[in-house]
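Asker: Pasted the sequence and its predicted model underneath.
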Amino acid sequence: MSDKLKKYEKIDRAAVKITYGAAVSILAALLVWGLFLMVNFWKYEETNDAQVKEYINPILSRASGYVQEIRFNDHQKIQKGDTLLVLDIEEANVKLLEAKAALTTAKARLKVLQSNVKTSSGSSSISHAKISAAKAQLWQQQQEFARYQKLLEGEAVTQQQFENVKTKLEVAESNYQAIQNSFSVSQDKTQDVTAEVAVAKANIEQKKAALERINLEIKYAVITAPSDGTMGNKSLQQGQYIQKGQTIGFMVDKKQGKWIVANFEETQIAKMKEGQEAKITIDAFPNKSFHGKIESFSPATGSQFSLLPTDNATGNFVKITQRFPVRIQFTDNDALLEKLRAGMNAEVSIPKK
């Protein structure tokens, strides 16, 4: 029995030593970890409320029509100018023919009106020439009438002869007045036709604009990539009708680059400044650290840009620490940056200075 007791005592002593050693190791690890956190807290401002950001641009249709071809797939890499979508343009081609015919008709009408202007202007010139002849004839009849009136007073002519001369004078006056009226009417007609010419020219410009608009619709029927990037999800189907201004998809714009938006508490940003260095860790790549610098600070807290910002004047005030979005630009030229995607979570540390 004594040997068994001694054996159990040795086992108990060994278990106590192991437990004691494990407890000391855990305590030491906790002390080191706590010391590390204290040093970090003393040296850095940190936040885990941060994400990778990229410009996500909507691609809009500038024309209406039925989808004839879809030339992109989900998450496909594209380059500027690549064709993404083709709309059916058969209806637009019919409108184009109608617009061309309307323009031809308008031009033909303009030629007719311009010819009418020349004809009316020629008639006006003839009427003006006739006025001079009628005026001369009237003057002659007036002189004749004055002579016969004196002769009648001296009884050198008969009353019948005098009345014949008087009638000729009245005819000359009427003829002169008629020719003047005809000249005035011809001038008015010329002005009217000239005004119609101006209207016809304006109508031609309108038809040209309509034709140009249809040509633009045909051009816009081919929707191309506005820049280099990667497409999002495809939500269209062939044969689907889309409206002008409708979003056909979204693309991540490669040329705009990537950056970090870190939401620091308002108590952390007092000593931060633009251009300050930052250390970035992405959750998807925990063993890799990236470097960046502060590019700008938001002009207001994040809550102020929400659809319904909180109003502390309601009387139900609860003081909550606000956060300010801080934009941080990557300064690395690491190939791993290409693997970063918008929305990835990150942690950001900024040295206190």
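Answerer: Happy to help now that I have it.

Asker: going forward, measure contacts between C-alpha atoms and count neighbours the same way
Answerer: Fine.

Asker: Mind listing what's buried along stretch 160-167?
Answerer: Of the residues in stretch 160-167, those buried by neighbour count under the rule 16 or more other C-alpha atoms under 10 Å are 162, 165-166.

Asker: want to compare, so here's the second one:
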Amino acid sequence: MTSSTSTPRRLTGRTAFKLALLVAVVALCLVWGGMAILHRLSHVSAQDARVMANQVTVSSRLSGWVTDFSIIEGDRLERGDTVAKLYSEPDEQKLATLQASVEAMQARLDHQEARLALANRQFQGGLNIANQQLAASKAAEQAAQARLEQARSDYSRSDELLKQHSVSQQQRDRDYYTLEAAQAEAHQASQEVAVNQAQADNAHLGFLNGVQAPLPNPEVLRFQRDVARKELAQAKAKLNQERLRIADLQVPSPSAGVVNKTLIDQGEYVGAGQPILMMHDPDKLWVEARIKETDISELRLDQPVAIAVDAFPDESFSGHITNIGRAATSQFALLPDPNPSGNFTKITQRLPVRIAFDKGPIDLIGPGMMVNVDIDVSGAGPRHG
């Protein structure tokens, strides 16, 4: 009878490899699960976020036929570029008419200015003559008064000497007649001074005597000049108004950006305020994520965000929180549910969060693209304010 002894069964190499592989897989699953749990505790994610931009609608201020519109979706515009042109031939003709009217008003004003300058010189010349005549008559009056005083003195002396029989009667009579003539001359000189004074006073009012006066009084011409100035200003205002209208017939781009959608075709008739196209500034994009209200307490401004754009999965984008909404998006629905039946089902609401781009090829993306956001809340401190 033979005895048998049992020996431990050794693992083959294939079995050992399978066991090691199983242990490795289990360890990786545990590590992955731990990392997933840690990531969930330190991050807030959203898969339905979108790229947003300020949409600018370009419209015409005036009505008219579109004679030039060749922009297509995707074109890039600079600020001030012409978006569309409206029919402007009648306005161009009106502008030429108003320009001619302004030139005619300017010529009329120049003519009035020249007449006024000539009238002022004419007025000043007549005034100078009147003043010179007045001065000459006053000098003649003074001379006549001097002769009168001399004649009066001579007569008084000869009259006294006659009483003393020192002069003859004939000498006294000659002195008397000389005095009479001097008095008449002085009276005449005084009258001439009065007349010349009146003429000088009238000259200040524009009534010139002895001066050729082909032009009206300067005051009248000054009034006519002021009227011409006002008419010129009115004509210039109409001209500027027509220039603004013609400028409005060319619709400019209000800002730099990319065309999202065109709303008209060349040859259409557009009304004032009718949208022509929609555009956005590609340098001013952001992400709007709708975060569950149960996670909103973890968010803070300036928290870093990892952004994954569905259209470019191989590209890396990053940003930070710039604004946290305080009203649920359901409040702004077109048809809000007032719950009239009284039945209530509690639904987790979502609040909008704005995220600014910091890094990444932003020129590749556009508004409306779907993105995933991963917000790092591990460093969230106490909420302030």
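Answerer: Nice, I can see it. Bear in mind that the values here come from a model prediction, so they are computed numbers and not experimental data.

Asker: so what number do they get for TM-score?
Answerer: Taking TM-score structural alignment, normalised by the length of the first structure as the basis, the two superposed chains have a TM-score of 0.66; 303 aligned residues with a C-alpha RMSD of 4.5 Å.

Asker: just to revisit the earlier point, pipe the buried residues of stretch 160-167 of the first structure into TSV and attach secondary structure and distance to Ile242 of the first structure per row.
Answerer: Written out in TSV, the entries for these read as follows (DSSP: H, G, I helix; E, B strand; the rest coil; distance: C-alpha to C-alpha, whole Å):
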residue	secondary structure	distance to Ile242 of the first structure
Phe162	helix	91
Val165	helix	87
Lys166	helix	85
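
Asker: Save those residues as TSV, and put in distance to Ile280 of the first structure too.
Answerer: Conversion of these to TSV gives the following (distance: C-alpha to C-alpha, whole Å):
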residue	distance to Ile280 of the first structure
Phe162	122
Val165	118
Lys166	116
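
Asker: Closest one of the residues you listed to Ala102 of the first structure?
Answerer: The shortest separation between Ala102 of the first structure and any of those is 60.3 Å, and it belongs to Lys166 (by C-alpha to C-alpha).

Asker: Just give me the match in the second structure for the closest one.
Answerer: Residue mapping for Lys166 of the first structure onto the second structure gives His187, with TM-score structural alignment as the criterion.

Asker: how close does its match get to Arg147 of the second structure?
Answerer: Using C-alpha to C-alpha, to the nearest Å, one gets 12 Å for the distance from His187 of the second structure to Arg147 of the second structure.

Asker: Then Leu41 of the second structure?
Answerer: According to C-alpha to C-alpha, Leu41 of the second structure stands 129 Å off from Arg147 of the second structure.

Asker: Equivalent analysis for Leu244 of the second structure, please.
Answerer: Summarising the geometry, the distance separating Leu244 of the second structure from Arg147 of the second structure, computed by C-alpha to C-alpha, is 80 Å.

Asker: Those two: which is more packed in?
Answerer: Here Leu244 of the second structure and Arg147 are compared on neighbour count by other C-alpha atoms under 10 Å; more neighbours surround Arg147, at 19 against 11.

Asker: show me what contacts that one?
Answerer: Ala182 (C-alpha atoms under 8 Å, 6 or more residues apart in numbering).

Asker: Confirm it sits in a helix?
Answerer: Yes - the assignment for Arg147 of the second structure, made by DSSP: H, G, I helix; E, B strand; the rest coil, places it in a helix.

Asker: Walking through the stretch 251-385 of the second structure, point out its strands one by one.
Answerer: Defined through DSSP state E, counting those that start in this stretch, the strands belonging to the stretch 251-385 of the second structure, from first to last, are 257-262, 269-270, 275-280, 285-292, 304-309, 317-324, 350-359, 370-376.

Asker: Mind reading off the mean deviation between the fifth one and the first structure?
Answerer: Strand 304-309 of the second structure, aligned to the first structure and superposed, deviates on average by 2.9 Å (mean C-alpha distance after the TM-score superposition for the first structure).

Asker: how about the helices in the stretch 51-200 of the second structure?
Answerer: 89-163, 169-204 (DSSP state H, counting those that start in this stretch).

Asker: Out of these, which gets nearest to Pro367 of the second structure?
Answerer: helix 89-163 (39.3 Å).

Asker: you'd agree Glu217 of the first structure is up against Ala63?
Answerer: Yes - in this structure, Glu217 of the first structure is within contact of Ala63 by C-alpha atoms under 8 Å, at 5.7 Å.

Asker: Next one: the match of Lys166 of the first structure relative to Gln142 of the second structure, how far apart?
Answerer: The span separating His187 of the second structure from Gln142 of the second structure equals 11 Å under the rule C-alpha to C-alpha.

Asker: Quick one: map Gln137 of the first structure onto the second structure.
Answerer: Match for Gln137 of the first structure (TM-score structural alignment): Ser137.

Asker: about what we covered before: turn the strands of the stretch 251-385 of the second structure into CSV, including mean neighbour count and distance to Ala104 of the second structure.
Answerer: As requested, those are arranged in CSV below (neighbours: other C-alpha atoms under 10 Å; distance: least, C-alpha to C-alpha, whole Å):
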stretch, mean neighbour count, distance to Ala104 of the second structure
strand 257-262, 20, 45
strand 269-270, 18, 36
strand 275-280, 20, 40
strand 285-292, 23, 55
strand 304-309, 21, 66
strand 317-324, 19, 61
strand 350-359, 20, 60
strand 370-376, 22, 65
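
Asker: Could you dump those strands into TSV with distance to Val193 of the second structure added?
Answerer: Formatted as TSV, the entries for the strands of the stretch 251-385 of the second structure read as follows, by distance: least, C-alpha to C-alpha, whole Å:
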stretch	distance to Val193 of the second structure
strand 257-262	86
strand 269-270	82
strand 275-280	84
strand 285-292	93
strand 304-309	103
strand 317-324	95
strand 350-359	96
strand 370-376	105
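
Asker: Please say which position in the second structure Gln180 of the first structure maps to.
Answerer: With TM-score structural alignment as the matching criterion, the partner of Gln180 of the first structure in the second structure is Asp201.

Asker: before we move on, the earlier item: my guess is the match of Gln137 of the first structure contacts Glu192, does it?
Answerer: Yes - judged on C-alpha under 8 Å, Ser137 of the second structure makes contact with Glu192 at a distance of 6.1 Å.

Asker: I am finished for the moment; much appreciated.
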